[in-house]
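> Based on what follows, work out the 3D shape:
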Amino acid sequence: MLVKQELVKLGFKCLHVDLGTVEIKEEISLEKKELLKRVLLQSGLELLEDSKHILIEKIKSVIIEMIHYEDKIPKVNYSSYISKKLNYDYSYLSNTFSEVKGITIQQYIIFHKIEKVKELLLYDQLTLTEISFKLHYSSVAHLSNQFKKVTGLSPSYYKELKLRRNKNLEYL
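Have a look, this model is predicted:
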């Protein structure tokens, strides 16, 4: 809503406003475009005009939503899920992502899954086996190996470090 309000204040007629995208009825002059960029930056947002960068942001949003905000991560193949959500061939999405970001979609997914594992470890409500099952790892060993590759620590050592750190903070 913030984006739409700012656009209306600037005199734009919005046809469609959705997370990450805006469709405007008229052509935008260079002056208005620069003004829009400044207003969006003040709100912590960025005007993306390059279609590849827009697509990358959409891919990232789908992955983040899938891993961090859905109650259950879809059991389907990630490539199928992303492809279906964005209505693009996965090969195209994968090649574009790698070209622009310098990492694969799979590496990006792994990074976010490990961030989710860290979060769940710190909540201390699930065992490592339950976390492994929840995030669709084939085994606890697979999760642990991936966690160690990304963080350099085992999941149990990571949890222990965080708990020790929190206890030390309590004494300050």
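> C-alpha from now on. contacts and neighbour counts both.
OK.
> does Glu23 count as helix, strand or coil?
Following DSSP: H, G, I helix; E, B strand; the rest coil, we place Glu23 in the strand state.
> How is the residue lying closest to it once chain neighbours are set aside assigned, secondary-structure-wise?
Nearest-residue entry for Glu23: His16, 5.0 Å, with adjacent residues in sequence omitted and distances by C-alpha to C-alpha, 6 or more residues apart in numbering. Here His16 is strand, with the state taken from three-state DSSP.
> any idea how far His16 is from Val3?
11 Å (C-alpha to C-alpha, to the nearest Å).
> for Leu55, same thing?
19 Å.
> From the contact counts, what lies against the helix or strand encompassing Ala141?
Counting by DSSP states H and E, the element that carries Ala141 is helix 140-151. Helix 140-151 sits against helix 105-123, helix 128-134, helix 155-170, with contacts defined as 3 or more C-alpha pairs under 8 Å, 6 or more residues apart in numbering; DSSP states H and E.
> ok, now which ones touch the residue nearest to Glu23?
Val22, Glu23, Ile24 (C-alpha atoms under 8 Å, 6 or more residues apart in numbering).
> try Asp18
Counting by C-alpha under 8 Å, 6+ apart, Asp18 has no contacts.
> what does Leu122 give?
Lys159, Lys162.
> how far away is it from Leu169?
15 Å.
> Grab the nearest non-local neighbour of the residue nearest the centre of the chain.
Nearest residue to the geometric centre of the chain (C-alpha atoms, centre = their mean): Ile64, 3.1 Å. Spatial nearest neighbour of Ile64, chain neighbours left out: His112 (7.1 Å); criterion: C-alpha to C-alpha, 6+ apart.
> Count the neighbours of that neighbour for me.
17 (other C-alpha atoms under 10 Å).
> Tyr69 is in contact with that one, correct?
No: using C-alpha atoms under 8 Å, His112 makes no contact with Tyr69, being 11.6 Å away.
> residues shared between the contacts of those two?
What both His112 and Tyr69 touch, as defined by C-alpha under 8 Å, 6+ apart, is an empty set.
> which residues sit against the helix or strand hosting Asn95?
Using DSSP H and E, Asn95 sits in helix 90-101. Residues outside helix 90-101 that contact it (C-alpha under 8 Å, 6+ apart): Lys52, His53, Leu55, Ile56, Ile59, Ser79, Ser80, Ile82, Ser83, Ile103, Thr104, Ile105.
> Sequence B follows; please return its structure for comparison with A:
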Amino acid sequence: MTTLFIKNMVCNRCIMVVQNELDKLGLPAVSVSLGEIVFEKEPSLEEKNNLAEALSALGFEMIDDKKSRIIEKIKNTIIELVHHQDNEAKTNLSDILSTRLHNDYNYLSNLFSEVEGTTIEKYFIAQKIERVKELLVYDELSLSEIAFQLNYSSVAYLSNQFKKTTGLTPSHFKQIKEEKRKPLDKV
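Predicted structure coming up:
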């Protein structure tokens, strides 16, 4: 088994697009997940180059160096936790990252800050706020349900973090989004 690491894969649609490119190129993969493609046997240099070119045209990038792979794994783990595993992350983020990436959290934290220019915590908060925005726009959950789903200790804490990050309260953000949306019959 051999693994190729891909940068900028952030959702299930990305996985589908990468899988589609692999199919077009005739490269059978054992699995495709966020940031990774696992092959039974290592693709040839020509196959790797063709894949890199096809993925680059779609906004993805193959990662070769170890530090970049670790950074991408950190990002993908956080994205998976925030966007795809509602209310499952009761454990500390530092414990989750250390366990999944088989590295000391201090090393991961320092590396992330050095390469990305921000902390893991700030990146995690930014992802959570993006998820809150998404859920507010869907308008299916109350703010207290959103706070529970994203493991906030209270609605007040969520609201404070949202305002600190966006400059708006959640209700003002929701109001602005509703004003910009036109009813289907007016489009």
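> how about the helices and strands packed on helix 140-151 of the first structure in CSV, adding distance to Asn95 of the first structure?
Formatted as CSV, those follow (distance: least, C-alpha to C-alpha, whole Å):
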stretch, distance to Asn95 of the first structure
helix 105-123, 9
helix 128-134, 29
helix 155-170, 32
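> just so I know, which of those helices lies nearest Lys149 of the first structure?
helix 105-123 (10.0 Å; C-alpha to C-alpha).
> In the second structure, what residue corresponds to Ser98 of the first structure?
Under the alignment (TM-score structural alignment), Ser98 of the first structure pairs with Ser113 of the second structure.
> Against Gln127 of the second structure, how distant is that match?
Going from Ser113 of the second structure to Gln127 of the second structure by C-alpha to C-alpha gives 16 Å.
> Check Asp23 of the second structure too.
31 Å.
> now swap in Leu150 of the second structure and tell me
In terms of C-alpha to C-alpha, Leu150 of the second structure sits 11 Å off from Gln127 of the second structure.
> Between these two, which contacts overlap?
Val82.
> Quick check: the residue nearest to the centre of the first structure touching Phe111?
No: counting by C-alpha under 8 Å, Ile64 of the first structure does not reach Phe111; the two are 10.4 Å apart.
> Number of residues surrounding the equivalent of Glu140 of the second structure over in the first structure?
For Glu140 of the second structure, the aligned residue in the first structure is Gln125 (criterion: TM-score structural alignment). Other residues lying near Gln125 of the first structure total 10 when counted by other C-alpha under 10 Å.
> Need the counterpart of Leu168 of the second structure in the first structure.
Leu168 of the second structure maps onto Leu153 in the first structure, by TM-score structural alignment.
> What sits closest to its match if chain neighbours are left out?
Per C-alpha to C-alpha, 6+ apart, closest to Leu153 of the first structure is Phe147, 7.1 Å.
> now, which of the contacts of helix 90-101 of the first structure lie within strands?
Among the contacts of helix 90-101 of the first structure, no residue falls in strands (DSSP state E).
> Which of the residues you listed sits closest to Arg165 of the first structure?
Using C-alpha to C-alpha, the contacts of helix 90-101 of the first structure come closest to Arg165 of the first structure at Ile103, 32.0 Å.
> In contact with the closest one, which residues are there?
Here Ile103 of the first structure is in contact with Phe97 (criterion: C-alpha under 8 Å, 6+ apart).
> now the closest residue to Val117 of the first structure other than its chain neighbours: how far from Leu122 of the first structure?
Spatial nearest neighbour of Val117 of the first structure, excluding adjacent residues (C-alpha to C-alpha, 6+ apart): Ile131 at 6.9 Å. Distance of Ile131 of the first structure to Leu122 of the first structure, given as C-alpha to C-alpha: 12 Å.
> swap in Lys9 of the first structure?
In terms of C-alpha to C-alpha, Lys9 of the first structure sits 43 Å off from Leu122 of the first structure.
> One more: Glu57 of the first structure?
28 Å.
> Report whether the expected contact of Ile37 of the second structure with Leu4 is present.
Yes: Ile37 of the second structure lies in contact with Leu4 (C-alpha under 8 Å); the separation is 5.2 Å.
> Mutual contacts of these two, please.
With C-alpha under 8 Å, 6+ apart, Ile37 of the second structure and Leu4 have no common neighbours.
> Ile63 of the first structure pairs with which position in the second structure?
So, by TM-score structural alignment, Ile63 of the first structure is matched to Ile78.
> And stretch 155-164 of the first structure, what's buried?
Pro155, Tyr158, Lys159 (16 or more other C-alpha atoms under 10 Å).
> for these, which one is nearest His142 of the first structure?
Pro155 (11.5 Å).
> What's the separation between the closest one and Ile64 of the first structure?
In terms of C-alpha to C-alpha, Pro155 of the first structure sits 21 Å off from Ile64 of the first structure.
> And Leu122 of the first structure, by the same measure?
Leu122 of the first structure is 19 Å from Ile64 of the first structure, by C-alpha to C-alpha.
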